[in-house]
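Colleague: Here's my sequence, what's the structure:
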Amino acid sequence: MQHPGTYQTRVSAYADVERKTGDAALSAYGELYGRVQRTLFAEVAAGRSAVSLQSEYLKRYGIPARMFNAVRVSLEGKVASVKAQQKLRVDSLGRRMARVERRSRAAASRGCWEQVHQQKRRLAALQSQRAALQEDMEAGRVRLCFGSKRLWRKQHHLAENGYANHQEWLREWREARSDEFFVLGSRDETAGCQLCVATVADDGSLTLRLRLPNCLMARYGKYLVIQGVRFAYGHAQVLAALESNAEYTRYRREHGEQAVRATALGQAISYRFKRDAKGWRVFATTNMMEVPVVTDQRRGAIGVDLNADHLAVAETDASGNPVHAFRVPLVTYGKSRHQAEAIIGDAVARVVAYARAAGKPVVIEKLDFRRKKARLEGENRRYRRMLSSFSYGKVKACFLSRGYREGVEVQQVNPAFSSVIGRVKFMERYGLSVHQAAALVLARRLLGCSERIPRRRVAPVGPGVQVAFSVPARKRVKHVWTYWGAVSRQLGPALAAQHRLGRRRGPPNPVQVARRVA
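Modeller: Predicted coordinates:
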């Protein structure tokens, strides 16, 4: 399966026009694109079909059909994203409401009526949010704010947000609604994109010839030529896609349209232009070249346990025995979005490079991290801050993308009871942290290792502290996770008690082997 990759660089030079004129042409394109997209969204929301509006929009705005298709595809993606988020938010609100109800009942049993009152207020707010979302879903209503809700709300507090008057805010609002546009590509078009044709210059850089809409030709001409485009990362991928498109053209000329469609030649290259404080950037998206897989789980596996402040890594041999374990810092709290992405990328790159050198696949958790975030209420403040700033989806996507580029398999397994199993079976035995032990369980799970309850039924729950547990009698054959679930329910209160005692945080002390007392 092919994976798309997106690469970016800054627009630095134009052919035959000054930098200011070239930037103005891109801004005019962005303004037109944004206006068409907002109008199309309004008409689609009113019940009209986007496809049926194509001919009307081509005449009304003087745009080519490929530009309309780019607007339509981009808008459909945004609408689909909002609809998916609606379902997720309804589920999340339901879980949060259930937790608030449990806390309210617990407070009532203790006679804490002030807390009960606050929990009821919180519950009413959540119920109102959920009812509004469900009403939107039933009506098929999608709410989109082009320019961002945050910027829209700033007009009501101009001085607090640094605006001298409403005109300043309005200028920024209009710029935000026209700061990007999308150019859709296709494998059967010239150089993979009809409206933005890339050619390779003598120095290896790219020249982009952007076809401007008819309504802008009088001011800026038919084409805007961007020179000296070189992607710091992924330039070779774009060059390979262009070469594949050239092969597609040659093969089609020699064998015909039907024959070339049956081949794997040709790659679509789509471009997105985005304006920021320094100027315009161009993003190119195309399928990445396939890299031979260099890992084999017959050598073993490398498990990775994802945590709010680090990655716990454990390597095993082919039999599931631990070989090496280490910790990769991953603190994203207090960082900007770009800083967090860089930190995540560096951490993932380190793990993938280690896996490539070892020739073993990476194993990560296959879980719904939204459920974990829904349990934020009731946790301590430090943990809530860390978890709310942690992007499990970004880490997962980074692992999959990096692994594909490096030829490293990235497998996902069910993490059920991995922390409990690691704590009971491997933490003390191999001198691992609880997270490294959980990573070891993930790696062993990929290899098909069974995790039976040990004979010695004690588990460390803190530095120098252990707790004994029992296992239900096996009256009938059940899955081993059934018994680990019983163990988890027994260890939970002990771990909570240790937390209430205020045990210091940090690396655990070496756990001493328990000695039998006569």
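Colleague: from here on, contacts and neighbour counts on C-alpha atoms
Modeller: Fine.
Colleague: moving C-terminal of the longest helix seen in the chain, what's the next helix or strand?
Modeller: As assigned by DSSP state H, the longest helix anywhere in the chain is helix 65-110. Next helix or strand after helix 65-110 toward the C-terminus (DSSP states H and E): helix 113-139.
Colleague: Name the residues of that next one that come out as buried.
Modeller: For helix 113-139, the buried set under the neighbour-count rule, 16 or more other C-alpha atoms under 10 Å, comprises 116, 119-120, 123, 126-127, 130, 133-134.
Colleague: by contact count, what packs against the longest helix of the chain?
Modeller: Using 3 or more C-alpha pairs under 8 Å, 6 or more residues apart in numbering; DSSP states H and E, the elements in contact with helix 65-110 are helix 19-45, helix 54-61, helix 113-139, strand 180-183, helix 369-374.
Colleague: which other residues reach the next helix or strand after the shortest one?
Modeller: Okay, so that is strand 180-183. Later in the chain than strand 180-183, the nearest helix or strand by DSSP H and E is strand 196-200. For strand 196-200, contacts defined as C-alpha atoms under 8 Å, 6 or more residues apart in numbering pick out 183, 190-191, 206-211, 239, 242, 271.
Colleague: in strand 196-200, what's buried?
Modeller: Result for strand 196-200 [16+ other C-alpha under 10 Å]: buried residues 196-199.
Colleague: got the angle for the helix or strand following it vs helix 19-45?
Modeller: Using DSSP H and E, the helix or strand that directly follows strand 196-200 along the chain is strand 206-211. With axes from the mean of the first three to the mean of the last three C-alpha atoms, to 10 degrees applied, the angle from strand 206-211 to helix 19-45 works out at 50 degrees.
Colleague: end to end, how far does stretch 132-150 reach?
Modeller: 20 Å (C-alpha to C-alpha, to the nearest Å).
Colleague: how far out from the middle of the chain is that stretch?
Modeller: Averaging C-alpha positions (C-alpha atoms, centre = their mean, to the nearest Å) puts stretch 132-150 22 Å from its chain's average.
Colleague: just stretch 341-351 next, same as before
Modeller: Worked out by C-alpha atoms, centre = their mean, stretch 341-351 lies 14 Å from the chain centre.
Colleague: Give the burial count for residue 337, as a bare number.
Modeller: The number of residues packed near residue 337 is 11, by other C-alpha atoms under 10 Å.
Colleague: no wait, residue 212
Modeller: 22.
Colleague: which residues sit in contact with it?
Modeller: 29, 221-224.
Colleague: Secondary structure of residue 5: a strand, I assume?
Modeller: Yes: assigned with DSSP: H, G, I helix; E, B strand; the rest coil, residue 5 falls within a strand.
Colleague: Please name the residues that touch residue 221.
Modeller: Going by C-alpha under 8 Å, 6+ apart, the list of residues near residue 221 reads residue 212.
Colleague: Sequence B follows; please return its structure for comparison with A:
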Amino acid sequence: MLTDRLARERADHHAGRVRVVRGGKRLARNRHHLAAAQLTEVEWRQRWEAERWFLHADGESGKRYGNETIRVTPDGEVSIRLPAPLAHLANAPHGRYALGCRVAFAHRGAEWADRIAANRAVAYRIHLDVARGRWYLTASWQRPPAPALPLSAALAHGVIGVDTNADHLAAWRLDVHGNPIGNPRRFGYDLAGTAEHRDAQVRHALTRLLRWARSCGVSAIAIEDLDFAAEKTREKHGRNKRFRQLISGMPTGRLRARLTSMADATGITIIAIDPAYTSKWGAQHWQAPLTSATRNTTRHDAAAVAVGRRAQQHPIRRRTPPPPHDQSDRAGHRSVQADRRVAGREGTRHRTPDHAHDAPGPDAARTRGTSAPNTVRGAPVQLMFTG
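Modeller: Predicted coordinates:
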């Protein structure tokens, strides 16, 4: 079958036939299913012809206003360089046709004005929107890769940890010491519907996340480096169909690509961290302490804190053991030695001289000699081996 398909493609290539559907395969199939597409033949014909009514020109750096074919001046005047057979239709000098309307770019208009002022390349496309009955002019350009900042400079003002989920992004701001500040934020999105709808939902959620990061003055966002491309198989997760459907629906690749490109324009650094055990350890160490009468901290909010602390190279656990002053352990109980439900775990230890092997009796005279330590670990341990 593959050999036969290859032979047909090679025959079309040698014959010069290019099988390209302008407007996409869906628009071509709608012609045979007009009732299902809720279109009439006239409406479909308008969309079919509109996909062919466009004019596109790539820009070139060094040319006036960054494009010689389609030129847009800073005040919004559009002129098109006509080819030689259509030169008699020109209404402007140098064989150009000037449109009678003015254009304006509401989105990134300042950035576009800076590019054409420096005669940097800008690509334009003029196309017809049949649904709205309007002609549109779109501008596009490429940005040079942004220089990578050192991790210390990116984390100088704290970080925002983001936990990725199937229907929302859970985010929490952390200071330079890894402590949560303020309340958690949630940016939801709906991945049901068409591909355009899903892409718009993801873009809107990331836009709100970046705006919040800029308002907080944070220069770094930490996100999990999730990749289920090789793990959403039955061999990996067995019969857990619900979990396989959950990870398959998470837009990990789309989120990472979108967030990286959008953050580049805002000057925010994206830090990808290892996602291992962030949800489990975040819920274990941070969910209960951050829950109050006025704030219900979810497992995803606690995972966002864990993600941010890992990006800052802090341990995820909430309390680290204090260093002992000396062998007598005046620092008191450590968090690794006592459970959080044990009463008095932060208090000092009581003196227990009976644990020492050479503890002096009550009638013994005090000397300045070395005394035995009063901790259990200071006493010698006797190991017995049996043959």
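Colleague: quick one: TM-score?
Modeller: TM-score for the superposed chains, counting by TM-score structural alignment, normalised by the length of structure 2: 0.61, backed by 295 aligned residues with a C-alpha RMSD of 4.3 Å.
Colleague: on that earlier part again, and the buried residues of strand 196-200 of structure 1 as CSV, adding distance to residue 255 of structure 1?
Modeller: Output for the buried residues of strand 196-200 of structure 1, formatted as CSV (distance: C-alpha to C-alpha, whole Å):
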residue, distance to residue 255 of structure 1
196, 26
197, 24
198, 24
199, 24
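Colleague: before we move on, back to that, please convert the helices and strands packed on helix 65-110 of structure 1 to TSV, extending it with distance to residue 231 of structure 1.
Modeller: Formatted as TSV, these follow (distance: least, C-alpha to C-alpha, whole Å):
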stretch	distance to residue 231 of structure 1
helix 19-45	19
helix 54-61	33
helix 113-139	41
strand 180-183	18
helix 369-374	33
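Colleague: mind checking which of the ones you listed is nearest residue 413 of structure 1?
Modeller: helix 369-374 (14.0 Å; C-alpha to C-alpha).
Colleague: C-terminal to the closest one, what's the next element?
Modeller: As assigned by DSSP H and E, the chain's next helix or strand after helix 369-374 of structure 1 is helix 381-388.
Colleague: which of the residues in the helix or strand following that following helix are buried?
Modeller: Downstream of helix 381-388 of structure 1, the first helix or strand assigned by DSSP H and E is helix 392-406. Neighbour counts using 16+ other C-alpha under 10 Å place 392, 395-396, 398-406 of helix 392-406 of structure 1 among the buried residues.
Colleague: With stretch 91-110 of structure 1 instead?
Modeller: For stretch 91-110 of structure 1, by 16+ other C-alpha under 10 Å, it's 91-94, 96-97, 99-101, 103-104, 107.
Colleague: With stretch 136-148 of structure 2 instead?
Modeller: Neighbour counts over stretch 136-148 of structure 2 (16+ other C-alpha under 10 Å) mark 137, 139 as buried.
Colleague: Give me the contacts around that stretch.
Modeller: So stretch 136-148 of structure 2 is contacted by 103, 121-129, 264 (C-alpha under 8 Å, 6+ apart).
Colleague: Recalculate using a threshold of 7 Å.
Modeller: With contact meaning C-alpha atoms under 7 Å, 6 or more residues apart in numbering, stretch 136-148 of structure 2 is reached by 121-128, 264.
Colleague: Neighbour count and distance to residue 423 of structure 1 added to the contacts of strand 196-200 of structure 1, as TSV?
Modeller: Formatted as TSV, the contacts of strand 196-200 of structure 1 follow (neighbours: other C-alpha atoms under 10 Å; distance: C-alpha to C-alpha, whole Å):
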residue	neighbour count	distance to residue 423 of structure 1
183	23	52
190	20	58
191	26	55
206	21	55
207	21	57
208	21	57
209	20	60
210	19	59
211	19	61
239	17	50
242	24	52
271	22	49
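Colleague: and those residues, which two are the farthest apart?
Modeller: Distances among the contacts of strand 196-200 of structure 1 were taken as C-alpha to C-alpha; the most separated pair is 211 and 239, at 20.7 Å.
Colleague: What's the match for residue 211 of structure 2 in structure 1?
Modeller: Using TM-score structural alignment as the criterion, the counterpart of residue 211 of structure 2 in structure 1 is residue 353.
Colleague: Tell me how many other residues surround its match.
Modeller: For residue 353 of structure 1, the number of neighbouring residues by other C-alpha under 10 Å comes to 15.
Colleague: does it count as helix, strand or coil?
Modeller: Going by three-state DSSP: residue 353 of structure 1 is helix.
Colleague: Equivalent analysis for residue 270 of structure 2, please.
Modeller: Applying three-state DSSP: residue 270 of structure 2 is strand.
Colleague: What residue in structure 1 is paired with it?
Modeller: In structure 1, residue 270 of structure 2 lands on residue 410 (TM-score structural alignment).
Colleague: quick one: contacts for its match?
Modeller: Neighbouring residues of residue 410 of structure 1 by C-alpha under 7 Å, 6+ apart: 361-363, 399-400, 403.
Colleague: Take the residues you listed and map them onto structure 2. Which survive?
Modeller: Shared with structure 2 under both residues aligned by TM-score structural alignment, their matches' C-alpha atoms under 7 Å, the contacts from the contacts of residue 410 of structure 1 are 361-363, 400.
Colleague: Going by secondary structure, the equivalent of residue 175 of structure 1 over in structure 2 is in what exactly?
Modeller: For residue 175 of structure 1, the aligned position in structure 2 is residue 49, judged by TM-score structural alignment. Here residue 49 of structure 2, judged by DSSP H and E, is contained in helix 41-50.
Colleague: before we move on, what about residue 461 of structure 1?
Modeller: Per DSSP H and E, residue 461 of structure 1 falls inside strand 458-462.
Colleague: I'd like the next helix or strand past that strand.
Modeller: Per DSSP H and E, the helix or strand that comes after strand 458-462 of structure 1 is strand 465-468.
Colleague: so that following strand matches what in structure 2?
Modeller: The aligned range for strand 465-468 of structure 1 is empty, by TM-score structural alignment.
Colleague: For that strand, what is the distance to the chain centroid?
Modeller: That offset, for strand 465-468 of structure 1, works out to 39 Å (C-alpha atoms, centre = their mean).
Colleague: just the helices in the stretch 101-250 of structure 2 please.
Modeller: For the stretch 101-250 of structure 2, helices defined by DSSP state H, counting those that start in this stretch occupy the ranges 109-117, 151-154, 195-216, 234-237, 241-249.
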